[in-house]
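Chemist: Sharing a sequence plus its predicted fold:
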Amino acid sequence: MLAALSPRSANKALCGSYKEGFCDNSKYLYLHWQQTQFIRCIWITGNPQVIKQLQSKNLEVYYRWSLRGIYHALTAKYYFYNSYIGDINQWLANGSTKVNLWHGLPMKKIEFDINTGPMAQVFNPKGKLETCKQWLFAHQQRITPDLMLSPSALIDSLFSSAFKLDKTQLIRATNPRTDYYALYTSKRQPLDKIFTSNKFDSMQQNGNDASKQAPQPSIILYVPSWRDSHKQGNPYNSAFDWQQLSNHLVANNQLFLLRLHPNEASLADELTEYANIINISQLEDVYGFLQQVDLLITDYSSLFIDALPLNTPICFYRFDEAHYQQDCRDMYDYAAKLPDIAPKCTYFDELLTQLMPETIAKQQKDYQEGYRNVSELFWGRETPNAFEALEEKIGPRTE
């Protein structure tokens, strides 16, 4: 409560990210403002590696509980975060303007809309005792933001319900993570500069004649959603025949990038020995090379929504749909009514058929109308970019 009494500078913004990473919307807002100097923008984290990374680039960053970290948490007017206020400092945020940049446009129910699965007890506990328990142990999840970005009327309705916001608290805008590389095209990341693995390099050699360059491999990105009800075991071992997939990839000059949710990243460790399959779960995010992806495979992850403006072919692989519907979070009603924008697979053999180069090539034509309609549903028409919209909202400032 005392933090609310601290004077706060309108010319200072703090940014932070989920699980102490340097990623997602707050990362790209921070990088943009570091370049434009629109406002003094400081990264706050508890991760020594992130501090070292940013300091090496002469970017302003502080450890959360250092004297400077505490000082800035008490004196910055704006907090920009990806998930929860604890990304920056949940204990010193009172009195600041809290802007949740949220990390996805949802198909699964989120936050206070969750009424099934393990997370329901956090946001909708039953009884006074459970409610008190969640205020103690899930404090930051129950702190609602002052502002959020929303690109369309559909997202207005979802965010206002899930975060208990009035629609006047929603700023019409796209997301920093989708805007950054459209604005700074020179900063897009070439794939061969990203991977430390030699798999990508080895694919550049053409069979028996090492002096001839092979065609660039097609890039397939697999980004499944977090299965929040899986307590043990690796669901991806039963969903894939990894050796058969590897054989297919080699035969068709394709590279399969495996990107698991941060809460499941360790499950990918055992899948790194197969040819043409690369685990990128450790990367901060995929936005620097998303424009280069030839096929995006997901299930319920909202990353496919970010790929819509890029016209990236998509395939939905929902190998555990029955389990997911029964034991995980419910889907929003609108999700079942979306026009078809991509093939849907339940079994691995079906997925393998969709990975054939000729099948991928046909996708844009086959799903063109539905794809365009869904893109407009999520992103609207001529929606302002996030940087311009936020700067207009913040407006002129004086110390």
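Modeler: Structure received.
Chemist: rest of the way, CA atoms for contacts and neighbours
Modeler: Noted.
Chemist: Excluding sequence neighbours, find me the nearest residue to T131.
Modeler: P125 (5.4 Å; Cα to Cα, 6 or more residues apart in numbering).
Chemist: Put this next to the previous one:
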Amino acid sequence: MKRVFKYIKIVLKIIIGFPFYYISMVIPKKKELAVIGSSLGKHFADNTKYYYINYYSKEKSSLNLIWISKNRDVVKELKLKGLPAEYLYSFKGIYITLRASKAYLSHRLDDINSALIGGAKIIQLWHGMPLRKIGYGGDWTEHNLSGKIYILISKYFPYAYYMKCDILIAPCETAKLKLIEPFSKSFRNNKIADNIVLARQPRTLCFDNKFELASTFFPEVDLLKSLSKKHNKIISWLPTHRAVFNKSILDVILDSKLDLNKLNTFCKQNNTLFVIKAHFLDFNETSKIVQSLDFIYVYPHADAYPLLKYTDILITDYSSVFFDFLFLNRPIIFMSHDLEEYREKVNFYYNYENLNIGPICKSWNEVMKIITDISNNQDDYLCKREEAFNNYHFEVDCI
């Protein structure tokens, strides 16, 4: 039923978007006008957020870069800061989007509106250096009916193909090579490798000492400073959203046999705060089950990067966030209780067991033991993380 609904949604997008897309293709573009958005238009977050902040922190250029959002609160907050932003579903928002010569995205075409950016040059900053296979060759292939449909959509209805773009940013040569296949159906020409440009992911600027987490853009920073002073360590758990299994983080907690009361006691004994950064769809339910636990906190903000800057130990599983965390060279623990099950559903670009930047655990008891070792200055992966970071040769400059 879920798959049927998905296809119905695609068909409706094709039908409804068709006239708007081809109208937008012929509307003259303003060379000095660009639009930017993120997270399906819902949040001010990810690479586009940091690109936007970095752009307006420098000496102004001729390009008028306007944040477009489907969230009125985001627009209101940016305007209060004196920055250009428009609500997409307003006359002005639609007009600006139609006239923009460039569109910057972090996730997919719907970060703004796929049918309204026809004719604009689409710069996809993307939202990570993927560990698991994505797009063509990962999420789908052309060897079945649904794949053949995707091929037709990408060719003849590009506004309905979520990964369509003109330029894709990759943070290093290794990532670029991995992204060639998944984005092979995304570009308007066949020069796939040429369309993938090496540049730093703007969100990693957050980790630089010279980058100020000004409360103007990061209201959460006062909270993070307070939590950091109050506790000896902040441990952040960022599990992968398991949409492929139709599971929430509550399922992950149950499946992994995480005893929240036991974890809370452990953290209390060590004056450590355990922060859960859940997917925004899981936030409310997760908050309810930890509300009586003083040393476990569910992070309420969409942008995880300020939290990561204050994180002493990162726990994740298959999220590519650990590649970014290498910039800080702080301990990483992989809690992968369902590795075999997960690998049956998806394929990896990298040999997971040979990443060699942190221990791979199958139980929370193992995790707590390693946390204790790290707290006692026994970090077995310190040099290995540094070596891995250097071997990836991450780009140092943004576009």
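Modeler: Sure thing, it's come through. This one's a predicted model, so the numbers in the text were calculated from it and none came from an experiment.
Chemist: I'd say the residue nearest to T131 of structure 1 and A138 touch.
Modeler: No. Between P125 of structure 1 and A138 there is no contact, the gap being 11.2 Å when judged by Cα atoms under 8 Å.
Chemist: Specify the local secondary structure of the residue nearest to T131 of structure 1.
Modeler: Under DSSP: H, G, I helix; E, B strand; the rest coil, P125 of structure 1 falls in the coil class.
Chemist: and it, how many neighbours?
Modeler: 16 (other Cα atoms under 10 Å).
Chemist: now H72 of structure 1
Modeler: 21.
Chemist: which residues touch the host helix or strand of E344 of structure 2?
Modeler: Applying DSSP states H and E as the criterion places E344 of structure 2 in helix 339-345. Defining contact as Cα atoms under 8 Å, 6 or more residues apart in numbering, one finds that helix 339-345 of structure 2 is touched by V244.
Chemist: Buried residues, that helix. List them.
Modeler: Within helix 339-345 of structure 2, no residue counts as buried by 16 or more other Cα atoms under 10 Å.
Chemist: And the next helix or strand past it?
Modeler: strand 360-361.
Chemist: tell me what that following strand is packed against?
Modeler: The helices and strands touching strand 360-361 of structure 2, judged by 3 or more Cα pairs under 8 Å, 6 or more residues apart in numbering; DSSP states H and E, are strand 332-335.
Chemist: The strand it packs on maps to which residues in structure 1?
Modeler: Counting by TM-score structural alignment, strand 332-335 of structure 2 lines up with residues 314-317 of structure 1.
Chemist: Tell me how far the matching stretch lies from the chain's centre.
Modeler: Stretch 314-317 of structure 1 sits 17 Å away from the centroid of its parent chain (Cα atoms, centre = their mean, to the nearest Å).
Chemist: Just the strands from the stretch 101-250 of structure 1, written as ranges.
Modeler: 147-150, 170-172, 205-206, 209-213, 218-222 (DSSP state E, counting those that start in this stretch).
Chemist: so which of those strands gets nearest D113 of structure 1?
Modeler: Closest approach to D113 of structure 1 among those is made by strand 147-150 (16.5 Å; Cα to Cα).
Chemist: Which residue numbers in structure 2 does that closest one align to?
Modeler: Counting by TM-score structural alignment, strand 147-150 of structure 1 corresponds to 167-170 in structure 2.
Chemist: hang on, the earlier thing: out of the strands of the stretch 101-250 of structure 1, which one sits most buried?
Modeler: strand 147-150 (a mean of 24; mean count of other Cα atoms under 10 Å).
Chemist: from the chain's centre, how far out does it sit?
Modeler: Averaging C-alpha positions (Cα atoms, centre = their mean) puts strand 147-150 of structure 1 16 Å from its chain's average.
Chemist: rewinding a little: so can I have TSV of the strands of the stretch 101-250 of structure 1 showing distance to N276 of structure 1?
Modeler: Below are the strands of the stretch 101-250 of structure 1 laid out as TSV (distance: least, Cα to Cα, whole Å):
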stretch	distance to N276 of structure 1
strand 147-150	38
strand 170-172	41
strand 205-206	13
strand 209-213	17
strand 218-222	10
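Chemist: Ok, which of these comes nearest A73 of structure 1?
Modeler: That would be strand 147-150 among the strands of the stretch 101-250 of structure 1, by Cα to Cα, at 18.1 Å.
Chemist: Check the mean deviation of the closest one from structure 2.
Modeler: Its aligned residues in structure 2 lie a mean 1.2 Å from strand 147-150 of structure 1 after superposition (mean Cα distance after the TM-score superposition for structure 1).
Chemist: ok, residues contacting that strand?
Modeler: 97-102, 156, 159, 169-175, 386.
Chemist: what do you get for stretch 90-102 of structure 2?
Modeler: 24, 27-35, 68, 86-88, 116-123.
Chemist: Stretch 278-292 of structure 2 too?
Modeler: 238-239, 241, 248-250, 260, 296-300, 302.
Chemist: Just give the nearest non-adjacent residue to the residue with the shortest distance to the centre of structure 2, would you?
Modeler: In structure 2, the C-alpha closest to the average C-alpha coordinate belongs to H127, at a distance of 3.9 Å (Cα atoms, centre = their mean). Nearest non-adjacent residue to H127 of structure 2, counting by Cα to Cα, 6+ apart: S106, 5.5 Å away.
Chemist: ok, now P190 of structure 1?
Modeler: F289 (6.8 Å).
Chemist: Tell me how far the aligned residue in structure 1 for the residue nearest to the centre of structure 2 lies from G370 of structure 1.
Modeler: Per TM-score structural alignment, the equivalent position to H127 of structure 2 in structure 1 is H103. Separation of H103 of structure 1 from G370 of structure 1 (Cα to Cα, to the nearest Å) stands at 24 Å.
Chemist: what does the longest helix anywhere in structure 2 contact?
Modeler: Using DSSP state H to define each element, structure 2 has its longest helix at helix 2-26. Residues outside helix 2-26 of structure 2 that contact it (Cα under 8 Å, 6+ apart) are 98, 114-120, 157, 159-160.
Chemist: again, only using 6 Å
Modeler: 98, 115-116, 118-119 (Cα atoms under 6 Å, 6 or more residues apart in numbering).
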